[in-house]
Each structure stands twice: as C-alpha cells, then as structure tokens.
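S.K.: Based on what follows, work out the 3D shape:
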Amino acid sequence: MNTDVNSKEKAQNTDETTHFGFRDVAKGDKEKLVGEVFTSVASKYDIMNDMMSAGIHRIWKRHFVGTSGIHKGNKVLDLAGGTGDIAKLMMPLIGQTGHVIIGDINQAMLDVGNDRMIDAGFMGRFECVQMNAEALPFEDNTFDAITMAFGLRNVTDKQQALNEMERVLKPGGKAMVLEFSEVKNELMSKLYDFYSFKILPEIGQFIAGDKASYQYLVESIRKHPNQETLKSMFEKAGMAMCEYENLSGGMVAIHRGYKI
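M.R.: Sure, this is the predicted structure:
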C-alpha cells in the first residue's frame, strides 16, 4: 500500500518538475529562471561565447548557416536568436526578397539583436518578436526554414518546441538545431568536463560578474539530450530524413529534419 502511494507521488513529482541545470524545479518556474539568466548575461553574451569557446562558436555558426540550404526569398524563423548573430549570417543568403523573424523568449536579448541588425543596415528585412518556442504565434505552414542555435537546451518542454517547429514549417521546409551535445572521445570528454566546471564559471565571474548564470549554462549542456535521443525527438515530431552532424568531436551537433 505504501509502495503504491510512494510510486504515485514520485510519478506526479516527475510530471510537475523539470531540471534547471542540475537542480529540479517546478516546470512553471523554469521559464522565469532561464529568463533571469539571459537578462543577466545579455550585454556580455557574445563576448562570453568568444571567451568560453576560444572563438570556435563563430566557426560552428558559420557552418550551421552555410549548410542550411536557405536561399533567396526564403522566410525564416530563427528561434532563440536574441543577439542576432545567426540572422546576420543569413542575410546574404535570403537576399533582398527574403525575411527573417528573430524569435526569443527574452526581451533583453532581442533588444541587443534588434540594435545590431539595424546598425548592420538590415532594416525592413527582419523583425524581432518575443515568443515562447513551445507555443509559436504563427499559423501552420508559414516558414521555409527554422533555425535554433544554442537555445533548445533552455526550453522546458523540448518535444513540444520541436512539435511547434514542424507545425509552422511549410511542407518540404527544414528545421535545424545547433546545440551542445555528447563528446565521444573519452579523454576529450574529461578535459571538456574540467574546463566546463572548473574554468568557465570563473570566467563568467570575471567577465560578466555572474558565476551562477554560467554555472547553469554548463549544467544545462550536460542535461541536454544526446545526439541519438534528439534525433528520435525530431522523428517523434513528425519530421522526415532526420540526421545529425557532429562538430568538434561531438561537442556540438547540428540536427536537421524536414516537414513532409
């Protein structure tokens, strides 16, 4: 009798909680907590990315966009696109007739991206819209492509976000996610763990004055689904020809899927 009650309570707790880094929190609280992290780091976000990855994140992002298949005239949704770095890389591909919507749940990040895109001369070819990836404010079959770079791991319900991407893609449209993943080499994995947990939070404290936020970012990477698991989630969302490409030994991976 007690065993059954405990099992039921455990199941209810699992349904009602999610991870925030290595902590379990109420699902309803994660969005607010993630928002606080990115509001805190918004102004230093790209500088910190350079520091954390020794600039390699720029190579990953250029490859991500360069292999996207996005072309002139496309309408693209860039989710978690806050600071505009992915959108800027897309602009030569979509040409004068294309359009990018930069979507992010965090307004502070969007403010940085909006200013950056205007300063780069892209007025009229983009817009910034605050949104939740789990409930996209668009009709079915709207976009030719959807990109999401280093944002999916911060979403509370990742499967729902992938379901929404599939819904708003046009038939034949492509969803692409660039995200940290599982390092395959054992020695490289140990070095990566040491750097991530011992060095990166200290860099965060030194550069941004915010050790806790960067501790969360490191932990969120480790809690993110690995390559095969995320591929299966793309397939569960109804996408076809799902695949992934490892970069830097699996430190990051690009996942791709098509709406049929």
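
S.K.: rest of the way, CA atoms for contacts and neighbours
M.R.: Noted.

S.K.: who's in contact with residue 151?
M.R.: Taking C-alpha atoms under 8 Å, 6 or more residues apart in numbering as the criterion, residue 151 is in contact with 79-80, 179.

S.K.: Now do the longest strand belonging to the chain: which elements does it pack against?
M.R.: Using DSSP state E to define each element, the chain has its longest strand at strand 169-180. Applying 3 or more C-alpha pairs under 8 Å, 6 or more residues apart in numbering; DSSP states H and E, we find strand 169-180 packed against strand 143-149, strand 252-258.

S.K.: quick one, which of those strands is nearest to residue 27?
M.R.: Taking C-alpha to C-alpha, strand 143-149 is the member of the helices and strands packed on strand 169-180 nearest to residue 27, at 21.7 Å.

S.K.: what's the angle from the closest one to strand 252-258?
M.R.: 160 degrees (axes from the mean of the first three to the mean of the last three C-alpha atoms, to 10 degrees).

S.K.: Off-centre distance for stretch 236-253?
M.R.: 13 Å (C-alpha atoms, centre = their mean, to the nearest Å).

S.K.: Check stretch 228-245 too.
M.R.: 16 Å.

S.K.: hmm, who's touching it?
M.R.: 159, 162-163, 166, 227, 253-260.

S.K.: Any idea how many residues pack against residue 104?
M.R.: Using other C-alpha atoms under 10 Å, residue 104 has 22 neighbouring residues.

S.K.: State the distance from it to residue 57.
M.R.: Look at residue 104 and residue 57: by C-alpha to C-alpha, to the nearest Å, they are 19 Å apart.

S.K.: list the buried ones in stretch 223-241?
M.R.: 224-227, 230-231, 233-235, 237-240 (16 or more other C-alpha atoms under 10 Å).

S.K.: quick one: residue 86 is in a helix?
M.R.: Yes - using DSSP: H, G, I helix; E, B strand; the rest coil, the assignment for residue 86 is a helix.

S.K.: if I pick it, what's in contact with it?
M.R.: Contacts of residue 86 (C-alpha under 8 Å, 6+ apart): 61, 65, 78, 149.

S.K.: Looking at the contacts of stretch 228-245, state which has the most neighbours.
M.R.: Neighbour max across those (other C-alpha under 10 Å) = residue 166, 27 neighbours.

S.K.: one more to put side by side:
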Amino acid sequence: MTTDNTTHFGFKQVAVDEKVKLVRGVFDSVAEQYDIMNDLMSLGIHRIWKRIAVQLSNVRKGEHVLDLAGGTGDLTTLFHERVGSDGQVVLADINAQMLRTGRDRLIDRGLAANIRYAQVNAECLPFADNTFDCVCIAFGLRNVTDKDAALRSMYRVLKPGGRVIVLEFSHPTDKVTEKVYDFYSFNILPKIGRFVAKDEESYRYLAESIRMHPKQAELKQMMENAGLERCEYFNMTQGIVAVHRGYKI
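M.R.: Predicted structure coming up:
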C-alpha cells in the first residue's frame, strides 16, 4: 500500500523518499552475483521467460528500444540482435552499480555498437516524447515506488504504434503452485542468497516485493489507466511470471 508519505518495501512500510535508497542498497549488494542468482533461483528458466518477452515485443530491425531496469544486460543483448545495425537499444537502470556491471559485460561480449547507457528513474524518464518503438521493463516494476507514474512516463516516451512490455514475477494461478512457490520463496530463496550472494536479507526482500506486486488483472488496468490500449497479459509457469503488453495508439 502507498500513501502520501509512505510506501511498502517488501512487507515493511517506509517513507516514500527512503524506498529508492533501500532498493539501491539491495541491488548494490547483489549486482556481481545477480546473473548467477537468477540461474539458481529459476533453474535457468528466466532465460526462456526473457526470450518470450522479447518475442512478444515484436521488435524489428531499425527500431529503437528502451530496456528499463536492464541490469546486467540480458534483454539488451536480445533486443540488440533484433534491431540490427540500423536500430538502437538504451540500457537504463536507476542503480549505478547494476548499470556499470551491465555495461562492462556487454562491452566484454563485443556488443558496444548501437547500445547507449542511461541512469534513470522510471517515474520521470529524461527522454523526449515519442522516442522509442518499444519500452520494456523486466523484473523491475515491482521495485518502483510510484508504478502509475512509471507507466505514464513509459507511455509518454513511446512512439504511436509502440509497445510497452512488462515482464515481472506475478501471482500463481492455482493453489498448489502458490503453496509450493511460497515455501520456496520464504524458506529456500533466502538461504540461497545467504550462501551464494552472502546476502540473505536482500533475497528475503525480493520474495516479499513479489507478493506486494499487483496481480495480473490489476496491472493490466494500471496500464490502461496510463493510456495504453489493447492491453493483455500472458501467464508463464502457472502465473509465477507474466508478460504484460500494451500499445500506444
């Protein structure tokens, strides 16, 4: 729940202006082990989720893409393959350490061409109106303090005919999956974080932040409220993850 002065940080209520600092601390802590932890947490399935999200974006050669909360650059790499030499991808993140890690890894892969980097807050994007053919935010919207403001900002920088793609952990569609997922999230995941990333609390926060994220239908409505049209979502892995897509008409 978000009020005028407070918002949630996991299951805790904190001051609105404090959340950005707390989230920054989480990702500063896990940046170097982020990719390894993603593989361990999802048994590698996150790579499939990301490829499906990119396919649903319908990004084509020559287009311009904004990869928000792009972190270590997995989606930027996939978008780079699609837009080709005539297109451009902007890897953006609010966290300097994550952005630095992503930039270094993309350069190491020889993918410096046609990729720009920007440290930005999704709630107030510093780009002109109608700039991008696609704006994607993967596993990042749940960490944004004002999600409605972020969706409006994404809509503003999107070209007419462009797409917003939100790939995010969501809510299981059946009770059995929900119970198994809850046990894993609150009993196993923090222990993996402790042993691999040396940070149990950050991964406990990640589990809590997923539970506080809007359910699929609610997020779809939020996207429509931001001005996006033809909004729809696609559940994956029994709703543990969902891809939401909306268009600027």
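
S.K.: Let me have the contacts of stretch 228-245 of the first structure in TSV, extended by distance to residue 74 of the first structure.
M.R.: Formatted as TSV, the contacts of stretch 228-245 of the first structure follow (distance: C-alpha to C-alpha, whole Å):
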residue	distance to residue 74 of the first structure
159	25
162	20
163	21
166	17
227	28
253	24
254	20
255	20
256	17
257	17
258	15
259	15
260	18
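
S.K.: Tell me the one of these nearest residue 108 of the first structure?
M.R.: Of those, the one sitting nearest to residue 108 of the first structure (C-alpha to C-alpha) turns out to be residue 162, at 24.0 Å.

S.K.: What helix or strand is that closest one located in?
M.R.: helix 158-168 (DSSP states H and E).

S.K.: residue range for that helix in the second structure?
M.R.: The aligned range for helix 158-168 of the first structure in the second structure is 147-157, by TM-score structural alignment.

S.K.: Now do whatever residue of the second structure lines up with residue 138 of the first structure against residue 155 of the second structure, distance only.
M.R.: Alignment note (TM-score structural alignment): residue 138 of the first structure maps to residue 127 of the second structure. For residue 127 of the second structure, the distance to residue 155 of the second structure equals 11 Å [C-alpha to C-alpha].

S.K.: tell me, stretch 94-105 of the first structure lands on which residues of the second structure?
M.R.: Counting by TM-score structural alignment, stretch 94-105 of the first structure corresponds to residues 83-94.

S.K.: in the matching stretch, what's buried?
M.R.: Result for stretch 83-94 of the second structure [16+ other C-alpha under 10 Å]: buried residues 83-84, 87-94.

S.K.: do the same with stretch 24-43 of the first structure
M.R.: Neighbour-count burial for stretch 24-43 of the first structure [16+ other C-alpha under 10 Å]: 27, 30-31, 34-35, 37-38, 40-43.

S.K.: Strands of the second structure, start to end?
M.R.: 6-9, 12-15, 64-68, 88-93, 115-119, 132-138, 158-169, 229-236, 241-247.

S.K.: Can I get the ones you listed in TSV including distance to residue 184 of the second structure?
M.R.: Listed next are the strands of the second structure as TSV, based on distance: least, C-alpha to C-alpha, whole Å:
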stretch	distance to residue 184 of the second structure
strand 6-9	20
strand 12-15	20
strand 64-68	28
strand 88-93	28
strand 115-119	33
strand 132-138	21
strand 158-169	14
strand 229-236	17
strand 241-247	15
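
S.K.: for those strands, which one sits closest to residue 198 of the second structure?
M.R.: strand 6-9 (20.4 Å).

S.K.: helices or strands next to the closest one in the packing?
M.R.: With contacts taken as 3+ C-alpha pairs under 8 Å, 6+ apart, strand 6-9 of the second structure sits against strand 12-15, helix 16-30, helix 200-212.

S.K.: Run the chain-centre distance for the second one.
M.R.: Averaging C-alpha coordinates over helix 16-30 of the second structure and over its chain gives two centres that are 15 Å apart (C-alpha atoms, centre = their mean).

S.K.: quick check: angle from it to helix 200-212?
M.R.: Using the same axes, to 10 degrees: helix 16-30 of the second structure against helix 200-212 is 130 degrees.

S.K.: what's the matching range in the first structure for helix 16-30 of the second structure?
M.R.: Under the criterion TM-score structural alignment, helix 16-30 of the second structure matches residues 27-41.

S.K.: The matching stretch against the second structure, how far on average?
M.R.: Once fitted to the second structure, stretch 27-41 of the first structure is off its aligned match by 0.3 Å on average (mean C-alpha distance after the TM-score superposition for the first structure).

S.K.: Can you tell me what sits against that stretch?
M.R.: Against stretch 27-41 of the first structure from outside (C-alpha under 8 Å, 6+ apart): 16-20, 105-109, 154-156, 208, 210, 213.

S.K.: thinking again about what came up before, make a markdown table from the buried residues of stretch 24-43 of the first structure and add distance to residue 245 of the first structure to it.
M.R.: Formatted as a markdown table, these follow (distance: C-alpha to C-alpha, whole Å):
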| residue | distance to residue 245 of the first structure |
| --- | --- |
| 27 | 31 |
| 30 | 29 |
| 31 | 29 |
| 34 | 27 |
| 35 | 29 |
| 37 | 29 |
| 38 | 27 |
| 40 | 32 |
| 41 | 29 |
| 42 | 28 |
| 43 | 30 |
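
S.K.: picking up where we left off before, give me the ChimeraX select line for the contacts of stretch 27-41 of the first structure, limited to the buried ones.
M.R.: To isolate in ChimeraX the members of these that are buried, counting by 16+ other C-alpha under 10 Å, one can use:
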select :17,18,19,20,105,106,107,108,109,154,155,156,208,210,213
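
S.K.: Can you tell me which of the contacts of stretch 27-41 of the first structure is closest to residue 2 of the first structure?
M.R.: residue 16 (21.0 Å).

S.K.: Kindly provide the distance from the closest one to residue 203 of the first structure.
M.R.: 34 Å.

S.K.: what do you get for residue 30 of the first structure?
M.R.: Distance from residue 30 of the first structure to residue 203 of the first structure, by C-alpha to C-alpha: 24 Å.

S.K.: Residue 109 of the first structure now?
M.R.: 20 Å.

S.K.: aligned partner of residue 85 of the first structure in the second structure?
M.R.: Aligned by TM-score structural alignment, residue 85 of the first structure pairs with residue 74 of the second structure.

S.K.: Repeat that for residue 231 of the first structure.
M.R.: Match for residue 231 of the first structure (TM-score structural alignment): residue 220.
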